[in-house]
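Asks: After the sequence you'll find the predicted model.
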Amino acid sequence: MRFLLRAIDALSWFALMCAGAILIYAVSHILLETVMRTLFDTSTHVLDEFIGFAVLSVTFLSLSWTLRDGAMIQVNLLTLRLPRRVKQTVECIVAACATGLGAYFCTFLWRNLAKNWKRGAVSESVAEVPLWIPDAIVFAGACLLVLQLSALTIRPFTAKAQES
């Protein structure tokens, strides 16, 4: 079980590093576009689309590690006042429900990805980016979030097993 949790953490870390690389790309593309427009009166003609894809990718690829790191926003107005055992139980139930809802959401993302792949759908810009590419990144990020939510659900039980 611990191996599985470490594998999920490693995948989440890798996705975070990919998100960081995409962020560096986005800043570089914006700088390139600024220089091209200012000095050469020309453009790449795909800035809006590519930066949109980049923001989408950074968001979804960073979700799982954000959850793992405890940096995701949590509304804990009620759980702060609960005893530790009850708080842990409530958090476990919430994580299990979120895992189910996230998995259900992933089915819709998968259908959209498969549809765009099958149809060969491309973006409406000059670049004609195959839409399955950003769909695949979003799907991967959402699946990693579901895996991290499931790990959050079982992690307290693995900690108890180690204590015994």
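Replies: Looks like it arrived, so ask away.

Asks: From now on I want contacts and neighbour counts done on CA atoms only, so please keep to that.
Replies: OK.

Asks: which stretch of helix or strand covers the residue positioned nearest the centre of the chain?
Replies: When Cα atoms, centre = their mean is applied to the chain, the residue found nearest the centroid is residue 60 (2.5 Å). Taking DSSP states H and E as the criterion, the element that holds residue 60 is helix 47-69.

Asks: which non-adjacent residue is nearest the residue nearest to the centre of the chain?
Replies: Leaving aside its chain neighbours, residue 60 sits nearest to residue 141 (4.7 Å; criterion: Cα to Cα, 6 or more residues apart in numbering).

Asks: do residue 44 as well
Replies: If the residues on either side of it in the chain are set aside, residue 44 comes closest to residue 33, at 6.6 Å by Cα to Cα, 6+ apart.

Asks: that older thread, do you know how far the residue nearest to the centre of the chain is from residue 97?
Replies: Residue 60 sits 19 Å away from residue 97 when distances are taken as Cα to Cα, to the nearest Å.

Asks: Check residue 33 too.
Replies: Between residue 33 and residue 97 the computed distance is 44 Å (Cα to Cα).

Asks: another structure for you, compare them:
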Amino acid sequence: MTALNSIRKYVLACALALAVVAMAVVGLMMLTITYDVIVRAVFSAPTDWAYPLNSAGVLAGTSLAIPYFYAKGQHISMDLVHRALPPGLRRTADLVTSAATAFLGVVLALTAYRSMAVAIEGGLTGSGTFSIPLWVPDAVLFVSGVLLAVVAVLFPPPPPDAVAEDQPPSTAAPSTEGTPVPDDGDAASGTAEGKARS
């Protein structure tokens, strides 16, 4: 079990590194888009590199962050049916979701690898000043797909009961904020209304 935990820590560190790269890419996109808007509006001199560069940036910023968010359970998700199932079937549905995620990662990696091979063999490049080689975005998708498949296997959803057990019981007293305070007269009186208010 210790070896598995070590592997998980290493994989999570790799996923976090890719997420940090994704954040840096988003920051660079903000700068390049701002620059392009300023020179377009002020100097009437739009760039020919901002659009292709930021198109690749959107792809990198999105795909590189997915494995980390999946491993931490912070990705966007939607429960349509299986949360209403009994715990045994719910666990099965969670494992099916993990298997589907791993399959998606494998398909993404294989498709990106084939596209990357074609781009390298043909020397394909994008348009604009920088002429980004098209194998670069394919390589980003390949790495993201491989890591997503690994993360889906190593970080399956916790059992439904474990989620409830992980949360500590609440020891705080119930809040009385917003509760009306009864009049002393009503509380002191022996009427049912006074007792109900107190």
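Replies: Okay, I see it. Keep in mind it's a predicted model, so treat the numbers as computed, not measured.

Asks: the more surrounded of residue 33 and residue 97 of the first structure?
Replies: Taking residue 33 of the first structure and residue 97 together and counting by other Cα atoms under 10 Å, residue 33 has the greater number of neighbours (20 against 15).

Asks: give the contact list for the alignment partner in the second structure of the residue nearest to residue 44 of the first structure.
Replies: Here residue 33 of the first structure is matched to residue 36 in the second structure, going by TM-score structural alignment. Residue 36 of the second structure makes contact with 46, 47, 50, according to Cα atoms under 8 Å, 6 or more residues apart in numbering.

Asks: ok but the second one is inside a strand, no?
Replies: Which is residue 47 of the second structure. No. Membership of residue 47 of the second structure in a strand is not supported by DSSP: H, G, I helix; E, B strand; the rest coil, which gives coil.

Asks: What lines up with it in the first structure?
Replies: Aligned against the first structure by TM-score structural alignment, residue 47 of the second structure finds its counterpart in residue 44.

Asks: swap in residue 147 of the second structure?
Replies: By TM-score structural alignment, residue 147 of the second structure lines up with residue 144.

Asks: For the second structure, which segments are assigned as helices?
Replies: For the second structure, applying DSSP state H gives helices covering 2-42, 50-63, 66-72, 87-122, 135-154, 160-166, 184-188, 192-197.

Asks: Which of those sits closest to residue 128 of the second structure?
Replies: Taking Cα to Cα, helix 50-63 is the member of these nearest to residue 128 of the second structure, at 6.9 Å.

Asks: average offset between the closest one and the first structure?
Replies: Relative to the first structure, and after both are superposed, helix 50-63 of the second structure has an average distance of 0.8 Å to its aligned residues, where the measure is mean Cα distance after the TM-score superposition for the first structure.

Asks: could you check the angle helix 135-154 makes with that helix?
Replies: Here helix 50-63 of the second structure runs at an angle of 10 degrees relative to helix 135-154 (axes from the mean of the first three to the mean of the last three Cα atoms, to 10 degrees).

Asks: What helices and strands are in contact with helix 50-63 of the second structure?
Replies: helix 2-42, helix 135-154 (3 or more Cα pairs under 8 Å, 6 or more residues apart in numbering; DSSP states H and E).

Asks: most tightly surrounded among those?
Replies: Highest mean neighbour count of these: helix 135-154, a mean of 22 (counted as mean count of other Cα atoms under 10 Å).

Asks: That helix vs the first structure, average offset?
Replies: Plainly put, helix 135-154 of the second structure ends up 1.4 Å away from its match in the first structure on average once the two are laid over each other (mean Cα distance after the TM-score superposition for the first structure).
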